[in-house]
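>>> Generate a structure from the sequence data that follows.
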Amino acid sequence: MSVSPLPSGGFIPTPAPSSITTSATSTRSALPHPRSQPLRPGGSKESAFIRYVDDHLLKIQRRFAKRTTPAANGQDIERDASTIWDDVQGYESMREACKDVDELLSVIWISGTPSLQMPYLINLAAFVTDMVAGMPTNPRQMFRVLEKLDHAFASLLQGRDVDSGERLPGFENRRGVSGTEKVRVRSLVERTRRSVMESLKSGELDDMYEPETEAEDSEDDGGLILDGDNPYAGRELEETWEMQIARVYDRTVVELGESLEAPNIGIITEGRG
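Below is the predicted model of the structure:
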């Protein structure tokens, strides 16, 4: 999916390549810097943004519905989808899907408009959960996308970028994320963690995962070059994935834990211990 400026409205930029710091057991991924001010409600730029995100989210969902796998001999997984959307090419790998998700996530974040960011990010995160459960996994790309979603959710819940501490646009006079949105995010976190664990446990890897070369690692991972033909072998691979699973939405969980505490309604309970 190519992200390019729209002919009208002038809002949607081409996201710059993500600044990514990666180690063998970490995939911290930076989000692009958002607009300084939220989009004006009802304005032409907001309308252009909504059309763009709706169109690309639908395209991602359709490509997923028409996905193929080697086990299916190149046939569409969801046969009903093969008879419609003739102009849509299904995903052949999780790597392809993650690339589209990453680009759309960047556009949503750049909008700097919490009232649009949170619902769209929830929809995108729900798709990622389905993607993890429905495709052979590419751990490197999967964890990178999940880290960016974690960064985005945790920052919106706090009203500040959790990495830089910078206040986010749109939170100056806003009450913040709604209780309903917080409950939906918590449910997504739980579902995604289960899906990631089951996906890695199945051992079914994306064909585009193993052939990655050191040059590709250097380009994609901010200069990381790993020694050896297979640095994630045996027990080391298992331990690395266990640590990654533990970090899925970890910062979001911290923010939810603080924001979903029960309000004081005058009931006094005895402390334990």
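>>> going forward, measure contacts and count neighbours with C-alpha atoms only.
OK.
>>> In the stretch 51-200 of the chain, mark out all the helices, start to finish.
79-82, 94-110, 114-134, 139-158, 179-202 (DSSP state H, counting those that start in this stretch).
>>> quick one more, to check against the first:
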Amino acid sequence: MFTPETPQHTGADEELNIDDINELDDTDVQGLNLDSGSESTSISTDKQQGHQKQDRGLKRSNSPELNTVQDEGFDQKADFLPRVNMGSPFSSGVDITKAKSSTQSHDNPVANQRRLSMAQQSRFISYCDDKLMNIQRKFVQSRGLAEENGYTGLAPLLEDLKTVLDFLWYSIEGVAATESLLAVDLDSLTHEQYSSTESTDFGQMHYLLRVADDFLDYLTRFNLNSLSQEEQHKVLSKAFKFLMILDKIFARSLEGLVPGNTKMTGTEVVRIAGIAERTRMVVPRFLEEQRVHGYHFEVSKIYEETLERCA
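As a prediction, the model looks like this:
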């Protein structure tokens, strides 16, 4: 097929003489492809091929293998439901029922709690320093220096940190098991309930902030990939419960819902706000690196009460 020569166009300000138009000769007509049947055939063929591709695409999308690939990497509805039972004890050796019953009623909180003497405060500080130093030493040993003397996993470290946390809270409110804090609704507490109580504060907040900060540094150094799903769930349950207990303690301290209505100082508020924000960023990233799915509900609750009161 060849293209006939284009006739000359009229120039500017010239009139077209329709009587002087060259007609196509037989050679030009034979060179034109005027077969409409072949064009329609090619169009119908293209449509058929397009429908076949579309059908194959629909068949692939309905296949279970493709759905599995498409669903991989996407969160399921169950991932956003609570997975940690906050009413269960932190460790098997704790009687949660007894711990709750030992908590004073809201109408007469910590009526017999008093501030420690100077000598008791000195022993208290020495104990906390030694305990936190031992935890740090065992953690460093577990990194390869002396693994037989270090922590075998995250769970034993959380148990030791929880012991320090219980000791600190007992010096503030006289309640040994901090698990009982998880059952207390902060909105049900009022400042009047603590107005007639004596302040028990002598700097425990320094150690509470240190425990919260150290926990985050320790958490990201452990590997959960080698654990089974059941073991992972047990360890993560301890971790989220520990964070929830800290959240309750800091939220009450921000509101002054502790003996003597003692509130955090401005410096302490800035410190806990930074720790809380960093924890909310680090924990989800840690779970993603460990390929742990779910726990979205628990992640959303990290320091929720604390940050609401820091704003």
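>>> Would you mind finding the match for residue 159 of structure 2 in structure 1?
If you follow residue 159 of structure 2 across to structure 1 using TM-score structural alignment, you land on residue 99.
>>> how deep is its match tucked in, by neighbour count?
Other residues within reach of residue 99 of structure 1, judged by other C-alpha atoms under 10 Å, total 16.
>>> Also the one 4 residues further on?
For residue 103 of structure 1, the number of neighbouring residues by other C-alpha under 10 Å comes to 19.
>>> Residue 155 of structure 2 now?
Residue 155 of structure 2 - counted by other C-alpha under 10 Å - has 19 other residues nearby.
>>> Now for it: which residues touch it?
235, 238 (C-alpha atoms under 8 Å, 6 or more residues apart in numbering).
>>> where's it relative to residue 223 of structure 2, distance?
12 Å (C-alpha to C-alpha, to the nearest Å).
>>> And residue 229 of structure 2, by the same measure?
13 Å.
>>> With residue 152 of structure 2 instead?
Residue 152 of structure 2 is 11 Å from residue 223 of structure 2, by C-alpha to C-alpha.
>>> what's the answer for residue 154 of structure 2, then?
Counting by C-alpha to C-alpha, the gap from residue 154 of structure 2 to residue 223 of structure 2 is 9 Å.
>>> Which one of the two is surrounded by more residues?
residue 154 (20 against 13).
>>> from memory that one sits against residue 222, does it?
Yes: contact criterion C-alpha atoms under 8 Å: residue 154 of structure 2 and residue 222 qualify, at 6.4 Å.
>>> so where do the strands sit in the stretch 151-273 of structure 1?
With DSSP state E, counting those that start in this stretch, there are no strands along the stretch 151-273 of structure 1.
>>> how about residue 256 of structure 2, what's its partner in structure 1?
Looks like residue 256 of structure 2 aligns to residue 159 there (TM-score structural alignment).
>>> Number of residues surrounding residue 235 of structure 1?
9.
>>> With residue 248 of structure 2 instead?
Neighbour tally, residue 248 of structure 2, other C-alpha under 10 Å: 21.
>>> repeat for residue 54 of structure 1
By other C-alpha under 10 Å, neighbour count at residue 54 of structure 1 equals 12.
>>> Next one: the corresponding residue of structure 2 for it relative to residue 153 of structure 2, how far apart?
Matched by TM-score structural alignment, residue 54 of structure 1 corresponds to residue 129 in structure 2. Separation of residue 129 of structure 2 from residue 153 of structure 2 (C-alpha to C-alpha): 22 Å.
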